[in-house]
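A.B. asks: structure here, sequence nowhere to be found:
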């Protein structure tokens, strides 16, 4: 063998040995979902949010500044994440309530949910809390910790108590939680996950931990409220005439039964609501910290991929509402962090990337990072190139849908929304990050509108 050929061969082997996913043994996966968490966190630049554990995870990995859900409601979004398919490809309103339906439907299509695919390829699968809308069917789980309840305050007779808001259309409410923190569902989920990380596992594992907060009701112990001075809380951007150029179909995505910003202002409740949401974030952050601490103290520390994601964003007064469900940026944006371990040279792949990605990409990404054969049924794409090079050319949009025929596409600069009745919205995020100016009828943006409509049609999956 010629010296130059030998040198090239050795160089290639060195490069391969230092690449993620080619560790001596398969990496474990710690898969953390957080319910209804918008993009408020310290690592994202929101200095009033106390989130030290999410912040440290972001510092240890890649965090995606432009990650988007594929449906702005819990059940369909989670079904999309776990199946690697869009909600309309699964085709049923049962996505919001029936986890077994989701698994059966995916299997009927010749595929598996994410954890089932990993189990078929030699992984031990364990789950606690909310992963799909309720939990997960147990068919492909080796261990299940189940899922707890929402932890509403209750009176002496066990009846649910609403403190500030009563509606049969939402769990929305804000108040100190009056029970024991140790008995809250998220506390129990964290404890269960910590126990699993303290055990010996004889094969690689996927440990899924689903936390409920900051989903409503925003009832958490008083100590978390006390970390925020209500009078000093900054409010999000709000424009009273924001909706004047929004089509009727867009305004109709603002749900009845949820608080309105105009009411919150008049009732002097807006800062109280924000304080409750922030307290709920800090509460769940503490539970995330318990799990991360357990991983750090375990023998699995140097060979475990950690993923943290939320199913969608949340309006906290923007667009005159406090809810998810809409196709605007506040609902569609979702946190996503992927941290690689030492065995995959994770210290090289840390920081922010601005590539536009979808939560639907999580499935193929984890399959790729763990060196499993690709699942040809999923429609997302692996984010591994962006993890390896945060500035890589990444010219892909993200799509978000609603069951009423509404759909949206987001690229680096623009968000285009098309409703079932054909009405449209177009926003230039370079000039208008709050989406206050609908440009769909502006002739100066006719070419942009045409381009975004074409991109939506091109990227849509039937």
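C.D. replies: Perfect, thanks for sending it. These numbers come from a predicted model, not from an experiment.
A.B. asks: can we go C-alpha only for contacts and neighbour counts from here?
C.D. replies: Noted.
A.B. asks: now do the helices in the stretch 151-300 of the chain.
C.D. replies: Along the stretch 151-300 of the chain, the stretches classed as helices by DSSP state H, counting those that start in this stretch are 185-197, 222-225, 248-251, 261-266, 270-296.
A.B. asks: second structure for comparison follows:
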């Protein structure tokens, strides 16, 4: 999934690697400061003891690892994102190392608020982990990029299957940076089968998005055709003037 001839080649050519990392760190520092302002305001308000705080990011960020930049990948750097939950009367300061995914946020919130979860909800409440960071948790984290490309992550393994059927498998105990793809190693076939059971069996409909793309493409095509028509009209006027 890496594109060494894309962003990475541009970064190397322009010698901006150092500045790209610096800009990323500056962005993180700025966002952190804004979160601090928000939490300070909450702590000084009458709602601090009855407000659940959830902070998360929608993706990670590559800074040249695997010759890849930005997101748009299913590796650890792109899919590992912050998730922090503070629930008065439930949580205590702690770090949970269990991989979870963001489908669990909604069921967690309705659970903490003693509300019923929607029947179509596929996630599970994280409340057991909020109460005990070492609690048993059987669900791996599932991540999707585009259509047909999915990753499954448990505490030790990351399994990736792409739309074309190609696979990747990484052992985070031995290879936390995901350099060695073990998908073709027979002794790990059982690991692949176990994690593959969590892959989506059906792609969600995306009609609205596809329609917007199509409509956007049609509008661009119409705009181009109008521009061409105007250009031809101007050329015709120029020829008419020359003829007169």
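C.D. replies: Right, received. Where do you want to start? The shown structure was predicted, so the numbers you read here are calculated from the model rather than taken from an experiment.
A.B. asks: could I get the TM-score for this pair?
C.D. replies: The TM-score (TM-score structural alignment, normalised by the length of the second structure) is 0.77; 203 aligned residues with a C-alpha RMSD of 2.0 Å.
A.B. asks: just put the helices of the stretch 151-300 of the first structure in TSV and tack on mean neighbour count and distance to residue 427 of the first structure.
C.D. replies: TSV is the format used below for the helices of the stretch 151-300 of the first structure (neighbours: other C-alpha atoms under 10 Å; distance: least, C-alpha to C-alpha, whole Å):
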stretch	mean neighbour count	distance to residue 427 of the first structure
helix 185-197	21	37
helix 222-225	17	35
helix 248-251	16	13
helix 261-266	14	22
helix 270-296	23	26
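A.B. asks: can you add distance to residue 323 of the first structure and give these back as TSV?
C.D. replies: Putting the helices of the stretch 151-300 of the first structure into TSV (distance: least, C-alpha to C-alpha, whole Å) gives the following:
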stretch	distance to residue 323 of the first structure
helix 185-197	21
helix 222-225	21
helix 248-251	13
helix 261-266	11
helix 270-296	12
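A.B. asks: and of those, who's closest to residue 452 of the first structure?
C.D. replies: helix 248-251 (17.9 Å; C-alpha to C-alpha).
A.B. asks: and the longest helix for the second structure?
C.D. replies: helix 207-243 (DSSP state H).
A.B. asks: host element of residue 375 of the first structure?
C.D. replies: Using DSSP states H and E, residue 375 of the first structure maps to neither a helix nor a strand.
A.B. asks: next one: the one 3 residues further on
C.D. replies: Assigning secondary structure by DSSP H and E places residue 378 of the first structure outside every helix and strand.
A.B. asks: aligned partner of it in the second structure?
C.D. replies: In the second structure, the residue equivalent to residue 378 of the first structure is residue 121, according to TM-score structural alignment.
A.B. asks: distance of its match relative to residue 103 of the second structure?
C.D. replies: From residue 121 of the second structure across to residue 103 of the second structure, the span is 8 Å (C-alpha to C-alpha, to the nearest Å).
A.B. asks: and the two? Which one has more around it.
C.D. replies: residue 103 (16 against 11; other C-alpha atoms under 10 Å).
A.B. asks: picking that back up, in terms of contact, does the match of residue 378 of the first structure touch residue 107 like I think?
C.D. replies: Yes: if you go by C-alpha atoms under 8 Å, residue 121 of the second structure and residue 107 touch, sitting 7.5 Å apart.
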